[in-house]
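>>> got a predicted structure here, sequence first:
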Amino acid sequence: MSDIHIRIAGHTGRITFTRTKALNALSYDMCIAIENALDAWRENDAIKMIVIDAVGDKAFCAGGDIAELYKTGMNGDYAYGRKFWADEYRMNAKLFEFPKPVASFMQGFTMGGGVGVGCHGSHRVVGDSSQIAMPEVGIGLVPDVGGSLILAQAPGRLGEYLGLTAARLSAADALHAGFADYYIPEEKWPALIVQLEETGDWSLIDTAAQDIAPGALAQQSAQINAHFGGERLSDILTSLQNDDSAFSQGTLKKLSRNSPIAMGATLELIHRVRGTPEIRFALDQEYRFTFRAMEHGDFLEGIRAQIIDKDRNPQWKHTLDALPPMAVTNMVLPLGTDRLTFEKEEPTP
């Protein structure tokens, strides 16, 4: 496949994003290719570990390929998106649960769907160009692909802050927030990957890792914890509005750009997921929202404003100061027979 290069190299299973013109955006076919590789490598004793990287210096994977999602959704076909998300989430779960070490080398942008591939492994490497984010609320979605689990496990109320503001993380911030494990200068990555292929010895990553000074987020932890501990979005807004600090005013500006219903649901999901180590629970909760996102949420309008027309002026269904609690609740109710099952459809003979 021209968008992704999957092969066995020495003692490693290798996955390389090669779709550089699209910032290595993750398509449906790429999701399935990754899942098939995981299934094939799981019981292959010759493979000691998996190494995931990407071609190009701008992005590891800047997110999911949403063009087809938008096209089908605007035509009233919600089934395509629901299948895309269900199959992607199944792949995310298999990566998280893979019984061998999984190393990812994440330069440049790692966002959305890229987080679902790069941030569920055991050895997550960042460098000086790394920028990691879960920006879904800006297009009317919730942080998904298991991102809600990482956010829920972040220190203090950092997960709420990142999920609602869509803030980008530097290498130091990603380490602090739990999206990465190691900082290694990017010029050292190629030689290290060759060594991993030759030996299958994942401890080489520990040896190569270097210390890095704390980032801006660690210094803002007191303010983040003070304002993002509320039960509902309205609680957080009230707290920020009653504080005239530069942090609060800047944060309010960030929140004003995003979908209110998506932010309200994001907060609810992080609270539900906190305390569980199970990615499948997180993915199940996320799927409740994404299943409904086109038909009942802001997703299609968010894509129109940010990607299609690029007017950056989305007309959200609700305003920040008038978000009905039931609107959020309805987006994350159980799906009954439509629930996420993690079952893989086998091809017909």
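Looks like it arrived, so ask away.
>>> could you use CA atoms for every contact and neighbour count after this?
Fine.
>>> burial measure for Asp244, as a count.
Residues near Asp244, counting by other CA atoms under 10 Å, number 10.
>>> wait, Asp309
Count around Asp309 with other CA under 10 Å applied: 10.
>>> for the one 4 residues further on, same thing?
Taking other CA under 10 Å as the criterion, the count of residues near Asn313 is 13.
>>> distance of it relative to Ile32?
Using CA to CA, to the nearest Å, we find Asn313 at a distance of 34 Å from Ile32.
>>> same question for Asp201.
Shown here: Asp201 relative to Ile32, a distance of 27 Å by CA to CA.
>>> with Glu295 instead?
25 Å.
>>> just the helices in the stretch 1-150 of the chain please.
28-41, 67-74, 79-96, 113-118, 147-153 (DSSP state H, counting those that start in this stretch).
>>> so where do the helices sit in the stretch 151-300 of the chain?
Along the stretch 151-300 of the chain, the stretches classed as helices by DSSP H, counting those that start in this stretch are 158-165, 171-177, 189-199, 203-208, 216-219, 221-227, 233-241, 246-255, 260-273, 279-296, 299-303.
>>> and the contacts of the second one?
This means helix 171-177. 126-132, 151, 154-155, 158-159, 180-183, 212-218 (CA atoms under 8 Å, 6 or more residues apart in numbering).
>>> now, of those, which are buried?
126-127, 129-132, 151, 154, 158-159, 180-183, 215, 217 (16 or more other CA atoms under 10 Å).
>>> put this beside the first:
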Amino acid sequence: MTEPEVLFDVRGGVGRITLNRPKAINALNHAMVQQIAPQLDAWAADDDIDLVLLVGAGERGLCAGGDIVSIYHDAKEGGSSTKDFWREEYILNAAIARFSKPYVAIMDGVVMGGGVGLSAHGNTRIVTERSKIAMPEVGIGFIPDVGGTYLLSRSPGELGTHLGLTTARMDAGDAIAAGFADHYMPSGNLEKFCEALETGLLSDALAEFTEEAPESTLDAARSWIDRFYSADTVEEIVDGLRGSGIEDAEKAASDIESKSPVSLKVTLKSLRRAAAASSLEQVLDEEYRVSLASLDSHDLVEGIRAQVVEKDRNPKWSPATLADVTEADVDRYFESLGDSELGLEKNA
């Protein structure tokens, strides 16, 4: 028999959600969202549930992101299933952020894209020495979504801009410094911590099993990150990094230049607009517009093809360079969807 892709169980007042696709590093699909959302609603209203615990099956990671191969085929065929998936996924992201009880996410191993959406909006976020957290979207011709631009834009200084444009991975110390996580726990303590939640208070379990977080190399680089990423355009950011004489900054410039030019420019605009937004719901509404525009773009299909499907690691971006991306190319991503708007802010 096929294993369920999401497991739910209740022990000692703890409602546990286990993402159960370990061979795919628990990549998130539409069916999983459709199972998690109503269960979370039910537990929110259940007085016997004290907290929710999110974990991933296997040891590779909580969740490697959305099932982008399915998105690739849907985009190529002009289908609508991805639009429906994103709509329900973003609604779930908002529900997690406003969940009224402790929502404890174990961000162990790989946590990217959609995995960040399931975990980093929670109110209790735990990382380990194995954590590798990122928003890698511009590398596949996409733009950070699932509330990612909200989180990135609220990282200290320009850390979020650096992370969004380079797709750099955060370790435990970086994730805490950037505001994506709250607590550091050695992976060897996780099982005992989860057991302790079933018999005692969350605060006591955190006090017993968490430790001081490792230092963040990302935070230590704030001086040059804040300086160069505060520029108004991606071109200015790259030029500043390239001419800095700082090895890590010059590497960041090369990382940025390998990504989709239009995705980079849309991402920078998205981050600046998210920083001025009044709520996560407002940001998710805009991310939905941007995501649907991406679905109709050349670069999303090409990026997934090159990085995941054919794996030649040689995407042919269009427009090919930052200079070729026009203001109209960028503005198209932010156009109203009319009756198809997500509408989370209106209904919040």
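Nice, thanks for sending it over. Small disclaimer: the values here were computed from a predicted structure and weren't measured.
>>> ok, back up a step: let's have the helices of the stretch 1-150 of structure 1 in a markdown table, adding distance to Glu286 of structure 1.
A markdown table is the format used below for these (distance: least, CA to CA, whole Å):
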| stretch | distance to Glu286 of structure 1 |
| --- | --- |
| helix 28-41 | 18 |
| helix 67-74 | 17 |
| helix 79-96 | 9 |
| helix 113-118 | 13 |
| helix 147-153 | 8 |
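>>> I figured Met256 of structure 1 hits Leu320, correct?
Quick fix: residue 256 of structure 1 is Ser, not Met. Yes - if you go by CA atoms under 8 Å, Ser256 of structure 1 and Leu320 touch, sitting 7.2 Å apart.
>>> circling back to that earlier point, who wins for proximity to Val115 of structure 1 among the helices of the stretch 151-300 of structure 1?
helix 171-177 (11.2 Å; CA to CA).
>>> next, the buried residues of that closest one.
Buried residues in helix 171-177 of structure 1 (16+ other CA under 10 Å): 171-177.
>>> now find how far off-centre that helix is within its chain.
15 Å (CA atoms, centre = their mean, to the nearest Å).
>>> mean offset of it relative to structure 2 (after superposition)
Here the mean offset of helix 171-177 of structure 1 against structure 2 after fitting is 0.5 Å, by mean CA distance after the TM-score superposition for structure 1.
>>> from Ser259 of structure 1, how far off is the closest residue to Asn258 of structure 1 other than its chain neighbours?
Counting by CA to CA, 6 or more residues apart in numbering, Asn258 of structure 1 lies nearest to Gly138, which is 4.5 Å off, once chain neighbours are set aside. Using CA to CA, Gly138 of structure 1 is found at 6 Å from Ser259 of structure 1.
>>> which residues do those two both contact?
Common neighbours of Gly138 of structure 1 and Ser259, counting by CA under 8 Å, 6+ apart, are Gly302.
>>> any idea what Met326 of structure 1 aligns with in structure 2?
Alignment note: Met326 of structure 1 maps to Ala328 in structure 2; criterion TM-score structural alignment.
>>> comparing Ser256 and Leu320 of structure 1, which residue is more hemmed in?
Leu320 (19 against 13).
>>> so what does Trp316 of structure 1 match up with in structure 2?
Under TM-score structural alignment, Trp316 of structure 1 pairs with Trp317 in structure 2.
>>> mind checking what secondary structure its match has?
Assigned by DSSP: H, G, I helix; E, B strand; the rest coil, the conformation of Trp317 of structure 2 is coil.
>>> against Asp331 of structure 2, how distant is it?
From Trp317 of structure 2 over to Asp331 of structure 2 the distance is 18 Å, taken as CA to CA.
>>> Ile176 of structure 2 too?
Separation of Ile176 of structure 2 from Asp331 of structure 2 (CA to CA): 33 Å.
>>> ditto for Tyr72 of structure 2
Distance from Tyr72 of structure 2 to Asp331 of structure 2, by CA to CA: 23 Å.
>>> how about Glu191 of structure 2?
48 Å.
>>> so for the two, which sits in the more crowded spot?
Using other CA under 10 Å, the more surrounded residue of Glu191 of structure 2 and Asp331 is Asp331, with 12 against 9.
>>> once aligned to structure 1, how far is the strand or helix carrying that one on average?
Element membership of Asp331 of structure 2, judged by DSSP states H and E, is helix 327-331. For helix 327-331 of structure 2, the mean deviation from structure 1 after alignment is 1.5 Å (mean CA distance after the TM-score superposition for structure 1).
>>> mind telling me what Ile71 of structure 2 corresponds to in structure 1?
That one, Ile71 of structure 2, aligns with Leu69 by TM-score structural alignment.
>>> okay, now its match: neighbour count?
By other CA under 10 Å, the residues close to Leu69 of structure 1 number 22.
>>> now swap in Gln220 of structure 1 and tell me
Using other CA under 10 Å: Gln220 of structure 1 sits among 12 other residues.
>>> ok, now Gly113 of structure 2?
23.
>>> cool, Ser221 of structure 1 as well?
Count around Ser221 of structure 1 with other CA under 10 Å applied: 15.
>>> residue in structure 2 matching it?
Checking TM-score structural alignment: Ser221 of structure 1 goes with Arg222.
>>> contacting residues for that match?
Contacts of Arg222 of structure 2 (CA under 8 Å, 6+ apart): 157-159.
>>> now distance to Ala196 of structure 2 too, for the residues you listed, in JSON lines please.
Formatted as JSON lines, the contacts of Arg222 of structure 2 follow (distance: CA to CA, whole Å):
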{"residue": "Gly157", "distance to Ala196 of structure 2": "37"}
{"residue": "Glu158", "distance to Ala196 of structure 2": "38"}
{"residue": "Leu159", "distance to Ala196 of structure 2": "35"}
